[in-house]
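In: Could you look at this predicted model? Sequence included:
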Amino acid sequence: MLLLALDTATPAVTVALHDGSRAIAASHQVDARRHGELLLPAVDRVLAEAGVELGAVTGFVVGVGPGPYTGLRVGLATAAAFAAATGAPVHGLCTLDGIAYAAGQAGLDGPFTVATDARRKEVYWARYADPRTRLTEPAVDRPAEIAERVAGVPAVGAGALLYREAFPDVPDGMPEHQSAAALAALAAEKLAAGEEFPPPLPLYLRRPDAQVPANYKVVTPQ
């Protein structure tokens, strides 16, 4: 098994190659504005470090979000292109699930909340019973609106760090952004157990900013 995992749903441009037991190469850069510029060079570095050609990869793992529109689509489109070129399958995974799994690797058991920065003074979030068990569907909300729903449990992720008034218990040493190595490890575990994956399609929780104006005036000739 050789899984190439990538995720661009958070400010991290993160790539890892996993052999079914461990990550054998990884790249992690945090830059919220350069996903498209950084992703392919990161893939090249990871494959070169491992001494593996893209055609030897047996499966691709991609974070499906939730995340900002542009960054999220960079990773999904790249994974789809790799799959089309190699014939290997693409496995989608919720980005929040990857962060939860990484929190487990860092020593957090559960229950807890994962919250990432959704911008516009909002967070993408979900509750977890443990690093492998999500209790709620991913959602986007203002931190103050969910403070009571996440009270009493620790929280991890950039959103939790940004809004400490709603997430007062953020343990030290927990992941802030996505880790492709953790995402790949979670996928390897799910594959070994014969579990199903969500489709590799973007998980959007907001309507697009660009919309056709109301009362749009038609100017084409009659």
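Out: Yes, it's here.
In: From here on, just use CA atoms for contacts and neighbour counts.
Out: Will do.
In: By residue count, what's the longest helix in this structure?
Out: Among all segments of the chain classified by DSSP state H, the helix with the greatest residue count is helix 69-86.
In: Who are the packing partners of the following helix or strand past it?
Out: Read in the C-terminal direction, the helix or strand following helix 69-86 is strand 90-93, with elements assigned using DSSP states H and E. Under the contact definition 3 or more Cα pairs under 8 Å, 6 or more residues apart in numbering; DSSP states H and E, strand 90-93 sits against strand 59-63, helix 69-86, helix 180-192.
In: Run through the residues that contact the residue positioned nearest the centre of the chain.
Out: In the chain, the C-alpha closest to the average C-alpha coordinate belongs to T95, at a distance of 2.6 Å (Cα atoms, centre = their mean). Residues near T95 by Cα atoms under 8 Å, 6 or more residues apart in numbering: 7, 9, 63-66, 178, 183.
In: can you rerun that using 7 Å?
Out: 9, 63-66, 178 (Cα atoms under 7 Å, 6 or more residues apart in numbering).
In: what does A155 give?
Out: The neighbours of A155, taking Cα under 7 Å, 6+ apart as the test, are 112-114, 167, 169-170.
In: show me where this protein has strands.
Out: With DSSP state E, the ranges of strands along the chain come out as 3-7, 12-18, 23-30, 59-63, 90-93, 112-119, 122-130, 133-134, 139-141, 155-156.
In: thought I24 was touching L4?
Out: No - at 10.3 Å, I24 does not count as touching L4 under the criterion of Cα atoms under 7 Å.
In: still on that earlier bit, okay, the contacts of T95 in TSV with distance to R206 next?
Out: Shown next, in TSV, are the contacts of T95 (distance: Cα to Cα, whole Å):
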residue	distance to R206
A9	14
G63	17
V64	14
G65	12
P66	9
Q178	20
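In: which of these lies closest to P200?
Out: The closest of those to P200 turns out to be V64 (Cα to Cα; 6.2 Å).
In: residues near the closest one, how many?
Out: 27 (other Cα atoms under 10 Å).
In: Okay, one more to line up with it:
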Amino acid sequence: MLVIALDTSTPAVTAGLVALDEGEPQVLAERVTINPRAHGELLMPQLVDVMGEAGRGFAEVDAIVAGTGPGPFTGLRVGLATAAALGQACDVPVHPVCSLDAIAAAAGVTGPLLVATDARRKETYWAVYDGDSRLDGPHVAKPADVPTEGYPVAAGELAEAVGLPAVQPQHPTPAGLVAAAALDADPAPLVPLYLRRPDADEPGKRKSVLTR
């Protein structure tokens, strides 16, 4: 089974092709670029490079996995819109995956684990796990307000910011995305996890410039 894995929920623009048989996910090729302002420019070119390096065509793909966040409004839209368009073009299912779950799946920790990624505004998205099974979250909070008692390590780019020893990975990986996906079930709706309103506000009522 060949699976395209995409994630744009963090500053990392991630694209990969993963082979999934009876064993662990095998990454055939991947591209990861840290650039929080270039998701739209980088994602598809990276995926084309991935397919070329792996020597596979889009017609050979069996499924697509996309990280749904939590993450910034603009970045998430790029990844999910790309995944939805590819799924329609290739006529394959698109499976959503919480991006924090993908980090937990790739961390390889047996036991308590906290995952923390950058939510901007001096805040973090966080969730807690037993191995790769999510127990609570995702939530958004200031790093100092994240409950860390009982969790010896953390993964994600803000692991140290919440006061815990860090383990890899810092961002979702193609292997982690595929490992966390429920590929043997019908795909759930491709819904982004924003957790809060976008920064932009709707304009208010215009003030009259007429004088009486």
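Out: Thanks, I have it. The shown structure was predicted, so the numbers you read here are calculated from the model rather than taken from an experiment.
In: picking up where we left off before, where's the residue nearest to the centre of the first structure relative to A12 of the first structure, distance?
Out: Between T95 of the first structure and A12 of the first structure the computed distance is 11 Å (Cα to Cα, to the nearest Å).
In: Mutual contacts of these two, please.
Out: Residues touching both T95 of the first structure and A12 comprise Q178, with contact defined as Cα under 7 Å, 6+ apart.
In: Q170 of the second structure -> the first structure?
Out: Using TM-score structural alignment as the criterion, the counterpart of Q170 of the second structure in the first structure is E176.
In: Could you check how many residues crowd around the closest residue to its match other than its chain neighbours?
Out: Take E176 of the first structure and drop its neighbours on the chain: the residue closest to it by Cα to Cα, 6 or more residues apart in numbering is G157, 4.2 Å away. Applying other Cα under 10 Å, we find 26 other residues in the vicinity of G157 of the first structure.
In: Please tell me I have it right and G157 of the first structure contacts D172.
Out: No - counting by Cα under 7 Å, no contact exists between G157 of the first structure and D172, whose distance comes to 11.1 Å.
In: nearest to E49 of the first structure, of the strands of the first structure?
Out: That would be, of these and by Cα to Cα, strand 23-30, which comes in at 6.3 Å.
In: average offset between that closest one and the second structure?
Out: After superposition onto the second structure, strand 23-30 of the first structure lies on average 1.4 Å away from the residues it aligns with, using mean Cα distance after the TM-score superposition for the first structure.
In: once the structures are aligned, where does that strand end up in the second structure?
Out: Mapped onto the second structure using TM-score structural alignment, strand 23-30 of the first structure covers residues 27-34.
In: Mind listing what's buried along the matching stretch?
Out: Under the neighbour-count criterion of 16 or more other Cα atoms under 10 Å, stretch 27-34 of the second structure has 27-32 buried.
In: Max pairwise distance over these: which two?
Out: It's L28 and V32 that sit farthest apart of the buried residues of stretch 27-34 of the second structure, by Cα to Cα, at 13.7 Å.
In: Now the aligned residue in the first structure for E53 of the second structure: closest residue in space, sequence neighbours ignored.
Out: In the first structure, the residue paired with E53 of the second structure is E49, using TM-score structural alignment. Closest residue to E49 of the first structure in three dimensions, ignoring its sequence neighbours and counting by Cα to Cα, 6+ apart: A25, at 6.3 Å.
In: OK, contacts around that neighbour?
Out: 16-17, 46, 49-50.
In: do that again at 6 Å, thanks
Out: Under the criterion of Cα atoms under 6 Å, 6 or more residues apart in numbering, the contact partners of A25 of the first structure comprise 16-17, 46, 50.
In: Make CSV from these and add neighbour count and distance to G194 of the first structure to it.
Out: Compiled in CSV, the contacts of A25 of the first structure are given as follows (neighbours: other Cα atoms under 10 Å; distance: Cα to Cα, whole Å):
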residue, neighbour count, distance to G194 of the first structure
A16, 30, 22
L17, 29, 20
V46, 20, 27
A50, 16, 27
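In: Map P66 of the first structure across to the second structure for me.
Out: Aligned partner of P66 of the first structure by TM-score structural alignment: P70.
In: so who does its match touch?
Out: 193-194.
In: Now with 7 Å, please.
Out: 9, 99, 125, 193-195.
In: on that earlier part again, I'd like the strands of the first structure as CSV, with distance to I99 of the first structure appended.
Out: Putting these into CSV (distance: least, Cα to Cα, whole Å) gives the following:
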stretch, distance to I99 of the first structure
strand 3-7, 11
strand 12-18, 12
strand 23-30, 14
strand 59-63, 10
strand 90-93, 11
strand 112-119, 7
strand 122-130, 11
strand 133-134, 11
strand 139-141, 15
strand 155-156, 8
